[in-house]
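1. Fold the stuff below for me.
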Amino acid sequence: MSPSARSGSPREFVVFSGGEIIGDGMFKLPFVRALRAAMPENSRLVWMTTGDTVYRTLLKDLTEGLVDEYLRLPPLRVGYRDLLGPPVLDRQFDTLMDTQHKIRRTLWLRNRLSSRTFVSGSLRGFLSSPLSKARPAGPPTAHLLDRLFRIGEAAVGAPLKPVPLVLPDTRWDETARSLLDPERPCVGLVPGSGDPKKRWPLERFVALARGLVRIGMQPVFVLGPQEAGIAATLREQVPEALFPLEQVPGADPCLTIALARRLHATVANDSGGSHLVAAAGRPMVCLFRSANVRDKYAPRLEVVRALAPQDFGKTDMGGLTVRHVEEALFAVLGAAAPPPPA
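-> Sure thing, here's the model as predicted:
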């Protein structure tokens, strides 16, 4: 029997997600914080996946107190015969939110899991429970975070409002302060990405960094574990640059966010690192491989420029020149944004 079926037990809100790696987890985190804040008191948030999620591992400090339970399903079989049948869990949920848009998977979730209310964005909410309040409202939107917020609002029956990110420990801010030069304006550079097609050519990051040095600014390379192999090349070609994360073995994602809060701006490929940097809320230039991907995943920041090769009549990352990126960077640096903390 579901815990929520017992008298006086908490109401359960279940979010179905395929799983999260670092970029997905950071991108969705504003939704998780806003959903939790909008949920009624004495309710529980259950995060349901078919794969691993960094909310249980790398980002567990940032989801502490937000998610009450993690529930992992086996890989879904969604052949037509699999869409009908008895519930696969001996548990009834109060509200089940489907955050993906593959129709057969949505039908499986609606038919093979037991819930009092089902909310999905598939087919513009047509597959949600037959209650108007359970259908995500508003015109179609490409941006994934907008879709998530609409699903959450339909589920809780109240607006979802952004909640500022608070790091769980002040030591990250103290460490970040010690790793950067307080006398020079610092610009972050995030040249990595798990997908080679998403990477702006490394030599252009080098050229951008050298240009910053010439005008008295401090380039700061933000490298993840996958970028260890390019650190030596960058050090040789831009000896004036800083590599702060290399000075802290096993650096936590919280340190990346704390460092980004002290940068005047950042230029980043679309990557897990860019989503970590975006969580700091500072001015940013984000480079996307296509305009369609940008429309779906662009950071939601007060000061941001999101570039794609299609903006300049090109089809791959090589179509973004150093001049294109420099102009965007100077635009965000000159925008009305508060300076980073001293």
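2. For the rest of this, base every contact and every neighbour count on C-alpha atoms.
-> Fine.
3. longest helix of this structure?
-> Identified as the longest helix of the chain according to DSSP state H is helix 22-38.
4. which helices and strands sit right next to that helix?
-> helix 144-156, helix 272-278 (3 or more C-alpha pairs under 8 Å, 6 or more residues apart in numbering; DSSP states H and E).
5. Same list (these) but as JSON lines, adding mean neighbour count.
-> Listed next are the helices and strands packed on helix 22-38 as JSON lines, based on neighbours: other C-alpha atoms under 10 Å:
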{"stretch": "helix 144-156", "mean neighbour count": "22"}
{"stretch": "helix 272-278", "mean neighbour count": "26"}
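6. what about these, which gets the closest to Val15?
-> helix 144-156 (9.0 Å; C-alpha to C-alpha).
7. and the angle from the closest one to helix 22-38?
-> 30 degrees (axes from the mean of the first three to the mean of the last three C-alpha atoms, to 10 degrees).
8. To compare with the earlier structure, here is another sequence to fold:
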Amino acid sequence: MTPLGTVESVAILRARTGLGDLLCGVPGLRALRARLPHAHITLITYAEMAPVVERMRTYVDELLPFPGWPGIPERPVDEQALPAYLADARARRFDLALQAYGANPAANEATAALGARRTGGFFITGTIEPDLAVHLPYPEHRHEIDRHLDLMAHLGAPPAGRALEFPLTPEDEASAAAVKPDGPYALVHPGATSPSRRWPAERFARVADELARRGLQVGITGVPSEAELVAEVRGHMRAPSLDLCGRTSLGGFAALLRDAELIVSNDTGAAHLAAAVDTPSVTLFLAGDPVRWAHPRPHAVVRVQVECNPCRHLVCPIDHRCAQRLEVAHVLAAVDAL
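-> Coordinates of the predicted model:
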């Protein structure tokens, strides 16, 4: 019998704040649901990720908001909320709690603290005494999707495909329709959470101008906090463009993206959303690692190999050579290849 043989409730600690992180976990959740169609599956992550988790309702029954944990860097620990969270989790008596965060012993501590009947998931060799029937050494050099599929397969839940998913609603369609251009259009997404993953705005503008010259209307997208960056890109452009920064809900952006001819984006959530809605994309990898995060065609990777990439720096401590050596011509060649 596999470790999942008698499991009726599963808690999965996925304490991430990135859209791409959660989307790349969907294939693993799909495999688990196929293996345990009647189990109650709880995803533990930050409350702000509720709009993304809501799209996973086929595979996830509920979100248990995570107040943070010492050593998990995504958010400061909410010390006041932590006792009630732990009491709530322990009262549920999960059959199985899985550390699906990654290579961080603090995440194993946070998972063990849930008080489940059995605890498993990823671990780093030498940091804990693992139950090897339900623990898996963190597969460092695998794609993010495949890491989670590996874990589920180890538990006895075989893969059910690598495709990402982001279901759309009528409200999403209406949000997109309010700003959608008439005729063929492309999207350019110059933002990213960390500066080390952002290509210069002036070069994005030159790419956008070339897309316009090819006969496409061009929309520049971003979240509301990126309004200044979007304005900078548009300010460098010669061709007309649409300011789509913060103009839709997340679901509306997904619907807008689905109907685009393509998107040119930094390595950020928009690129993963493009994979989820089957829109061709050109993704610029600077500090980020395409081995871990890139998607297969019709999604193209553009990068230059330098001495130090990929790297974990949020801000480049030297001259950001991975960005400076990536030319507009490289990006346009990928656009034309698609």
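9. which element follows the longest helix of the first structure toward the C-terminus?
-> strand 43-49 (DSSP states H and E).
10. tell me which residues of that next one are tucked away?
-> Residues of strand 43-49 of the first structure classed as buried by neighbour count (16 or more other C-alpha atoms under 10 Å): Arg44, Leu45, Val46, Trp47, Met48, Thr49.
11. one step back: which residues are contacting the longest helix of the first structure?
-> 45, 53-55, 58-59, 66, 145, 148-149, 152-153, 156, 158-163, 271-276, 279, 297 (C-alpha atoms under 8 Å, 6 or more residues apart in numbering).
12. Ser178 of the first structure: neighbour count?
-> By the measure other C-alpha atoms under 10 Å, the count of residues near Ser178 of the first structure is 11.
13. now do Phe166 of the second structure
-> 20.
14. Also Val78 of the first structure?
-> Based on other C-alpha under 10 Å, the number of other residues close to Val78 of the first structure is 16.
15. that's a helix at it, yeah?
-> No: under DSSP: H, G, I helix; E, B strand; the rest coil, Val78 of the first structure falls outside any helix and is assigned coil.
16. Relative to Thr106 of the first structure, how far out is it?
-> 9 Å (C-alpha to C-alpha, to the nearest Å).
17. Please report how far the most centrally placed residue in the second structure lies from Glu171 of the second structure.
-> Computing the C-alpha centroid of the second structure and ranking residues by C-alpha atoms, centre = their mean puts Gly20 first, at 0.7 Å. Distance of Gly20 of the second structure to Glu171 of the second structure, given as C-alpha to C-alpha: 22 Å.
18. Identify each of the helices in the stretch 51-200 of the first structure and give its residue range.
-> Ranges of helices in the stretch 51-200 of the first structure, per DSSP state H, counting those that start in this stretch, are 60-63, 103-112, 144-156, 171-179.
19. For Val14 of the first structure, find the nearest of those helices.
-> Per C-alpha to C-alpha, nearest to Val14 of the first structure of the helices of the stretch 51-200 of the first structure: helix 144-156, 9.7 Å.
20. once aligned to the second structure, how far is that closest one on average?
-> With mean C-alpha distance after the TM-score superposition for the first structure, helix 144-156 of the first structure departs from the second structure by a mean of 2.1 Å once superposed.
21. Repeat that for stretch 204-212 of the first structure.
-> Superposing on the second structure and averaging over aligned pairs (mean C-alpha distance after the TM-score superposition for the first structure), stretch 204-212 of the first structure comes out at 1.1 Å.
22. what does that stretch contact?
-> Leu189, Pro191, Gln218, Pro219, Leu234, Gln237, Val238, Ala241, Thr321, Val322, Glu326.
23. Roughly how far does Glu236 of the first structure sit from Arg199 of the first structure?
-> In terms of C-alpha to C-alpha, Glu236 of the first structure sits 20 Å off from Arg199 of the first structure.
24. So for those two, which sits in the more crowded spot?
-> Arg199 (22 against 10).
25. Correct me if wrong: the more buried one contacts Val190.
-> No: counting by C-alpha atoms under 8 Å, Arg199 of the first structure sits too far from Val190 to count as a contact (9.7 Å).
26. tell me, what's touching these two both at once?
-> Joint contacts of Arg199 of the first structure and Val190 (C-alpha under 8 Å, 6+ apart) are Asn269.
27. Which position in the first structure pairs with Asn292 of the second structure?
-> Just to correct that, residue 292 of the second structure is Arg rather than Asn. In the first structure, Arg292 of the second structure lines up with Lys296, judged by TM-score structural alignment.
28. Arg325 of the second structure matches what in the first structure?
-> Under TM-score structural alignment, Arg325 of the second structure pairs with Gly319 in the first structure.
29. so who does its match touch?
-> Counted by C-alpha under 8 Å, 6+ apart, Gly319 of the first structure has contacts Pro309, Phe312, Gly313.
30. residues near the second one, how many?
-> As a burial measure, the neighbour count of Phe312 of the first structure was computed by other C-alpha under 10 Å and equals 12.
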